[in-house]
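[1] Build me a model:
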Amino acid sequence: MRFAALIFIYCLIIAPQHLSAQFKNNEKNTIDFPSLLVSGNKNAASLSRLLGIDPNRLHMSQSYQMSYGLVGGHSLSQGIYLNTLRYDFNIPLKLQLQWGVAHNPLQASGIKSPLQSGLFLSGASLEYKPTENMKLELGISSYPQHDFYYSPFSIQRD
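    Now for the predicted structure:
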């Protein structure tokens, strides 16, 4: 028993000090992540110059929302991820695009959910603001359609 304990201690403490499993200390291929976060990737910058997009004018925000309900003895859940991209042009013009993904995260009962899942375009807008007191905005918005089978206000009443 004492011999097994010594072997266990050796395998746990001493043996890993002698092993250098798959660790390569190659200084020329290392990536300095703090400087990469500050200055960005040089290849991405050249691609943005080729496309004429300034990365400093591109803004992105993300959100996730989840809801859960119990109606008529059946549980319903829906999660929505929204991504908003906005690009500010040199002139007082902003272009915004919002898209999302809807899914049923807790739908494990096998009952078909009336909530639709999938990718959807939530909205797009174009804002022109030539002066401080004048703004012209054109936009369109759309959200996933729901079939309200269990709603007291639905058309399908029994």
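[2] CA atoms for contacts and neighbours, from now on please.
    Fine.
[3] Name the residues of the longest helix anywhere in the chain that are buried.
    Using DSSP state H to define each element, the chain has its longest helix at helix 42-51. Judged by neighbour count (16 or more other CA atoms under 10 Å), helix 42-51 contains no buried residues.
[4] So which elements touch it?
    With contacts defined as 3 or more CA pairs under 8 Å, 6 or more residues apart in numbering; DSSP states H and E, there are no secondary structure elements packing on helix 42-51.
[5] right, and the helix or strand after that helix?
    Scanning forward in sequence from helix 42-51, with DSSP states H and E defining helices and strands, the next element found is strand 58-71.
[6] Return the set of buried residues in the helix or strand following that next one.
    From strand 58-71 onward toward the C-terminus, using DSSP H and E, the following helix or strand is strand 74-88. Of the residues in strand 74-88, those with enough neighbours to count as buried (16+ other CA under 10 Å) are Leu76, Ser77, Gln78, Gly79, Ile80, Leu82, Asn83, Thr84, Arg86, Tyr87, Asp88.
[7] To compare against the first, here's the next sequence to fold:
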Amino acid sequence: MNTEEHRREFERPTAPLLVALVALALPACAGGYDTQTALRNAVDEFHDGFRWNAMGSMLPHIRPEDQDAFAAEHQASMEDVQIADYEVDRLVIADGNEEADVWVSFSWFRVTEMVVHEVTVREHWAADGSTWNRTEVAVERGELP
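    Modelled structure (predicted):
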């Protein structure tokens, strides 16, 4: 057997093995990626709505039983407030992909004062079927409007 034939004989078994390994590994990666992507999309949609005062973007991520109270509180506390910017600092998805903690920093100011405030919050999010809902908020630094 010459060198070329020997190399081909050696390469043949590895190709099916490689295909099998990739086929087994991809579903495991895809599940985590889908969960993280869905959560990140929900967090961004909520905070884009928060920034631009678009209740229609926020309410889908508040549990139905909490939506009326959330809308009333938001309207009362954000009357003369503008959100300058926000940034998602960190996402931690709990085992089971049903709950997550998200750290968000944002800048805000009252139109009547024009003083920029910085705040960092930790939000708890919970999966409800294919929807992610923000269920709790705790201030870690600064103050909310």
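[8] Give me the TM-score for this pair.
    Structural agreement between the two chains, given as a TM-score (TM-score structural alignment, normalised by the length of structure 2), stands at 0.31; 76 aligned residues with a CA RMSD of 4.9 Å.
[9] of all the buried residues of strand 74-88 of structure 1, which comes closest to Thr131 of structure 1?
    Distance from Thr131 of structure 1 was checked for each of the buried residues of strand 74-88 of structure 1 by CA to CA. The minimum falls on Asp88, at 15.4 Å.
[10] Can you tell me the SS state at Ile7 of structure 1?
    Look at Ile7 of structure 1: counting by DSSP: H, G, I helix; E, B strand; the rest coil, its state is helix.
[11] wait, isn't Ile93 of structure 2 in contact with His124?
    No. Under the criterion of CA atoms under 8 Å, Ile93 of structure 2 lies out of contact with His124, with a separation of 10.0 Å.
[12] Identify the contacts common to the two.
    Common neighbours of Ile93 of structure 2 and His124 are listed as Glu99, Ala100, Asp101 (criterion: CA atoms under 8 Å, 6 or more residues apart in numbering).
[13] Restricted to helices, list these.
    Applying DSSP H to the shared contacts of Ile93 and His124 of structure 2, no entry is found in helices.
[14] Neighbour count says what about these? Which are buried?
    Glu99, Ala100, Asp101.
[15] Just the residues you listed: which are in strands?
    Helix and strand membership here follows DSSP state E; of these, those in strands are Glu99, Ala100, Asp101.
[16] could those residues go into JSON lines alongside distance to Tyr33 of structure 2?
    Output for these, formatted as JSON lines (distance: CA to CA, whole Å):
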{"residue": "Glu99", "distance to Tyr33 of structure 2": "15"}
{"residue": "Ala100", "distance to Tyr33 of structure 2": "14"}
{"residue": "Asp101", "distance to Tyr33 of structure 2": "16"}
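[17] Check which helices and strands whichever strand or helix holds Ser122 of structure 1 sits against.
    Ser122 of structure 1 is part of strand 118-131 when elements are defined by DSSP H and E. For strand 118-131 of structure 1, the packing partners by 3+ CA pairs under 8 Å, 6+ apart come out as strand 93-103, strand 134-141.
[18] What angle do strand 134-141 and it make with each other?
    If you take axes from the mean of the first three to the mean of the last three CA atoms, to 10 degrees, strand 118-131 of structure 1 sits at 170 degrees to strand 134-141.
[19] quick one: the most centrally placed residue in structure 2 from Leu17 of structure 2, how far?
    Per CA atoms, centre = their mean, the C-alpha nearest to the average position across structure 2 is that of Arg40, at 2.4 Å. With distances defined as CA to CA, to the nearest Å, the gap from Arg40 of structure 2 to Leu17 of structure 2 amounts to 35 Å.
[20] Fine, thanks again, bye for now.
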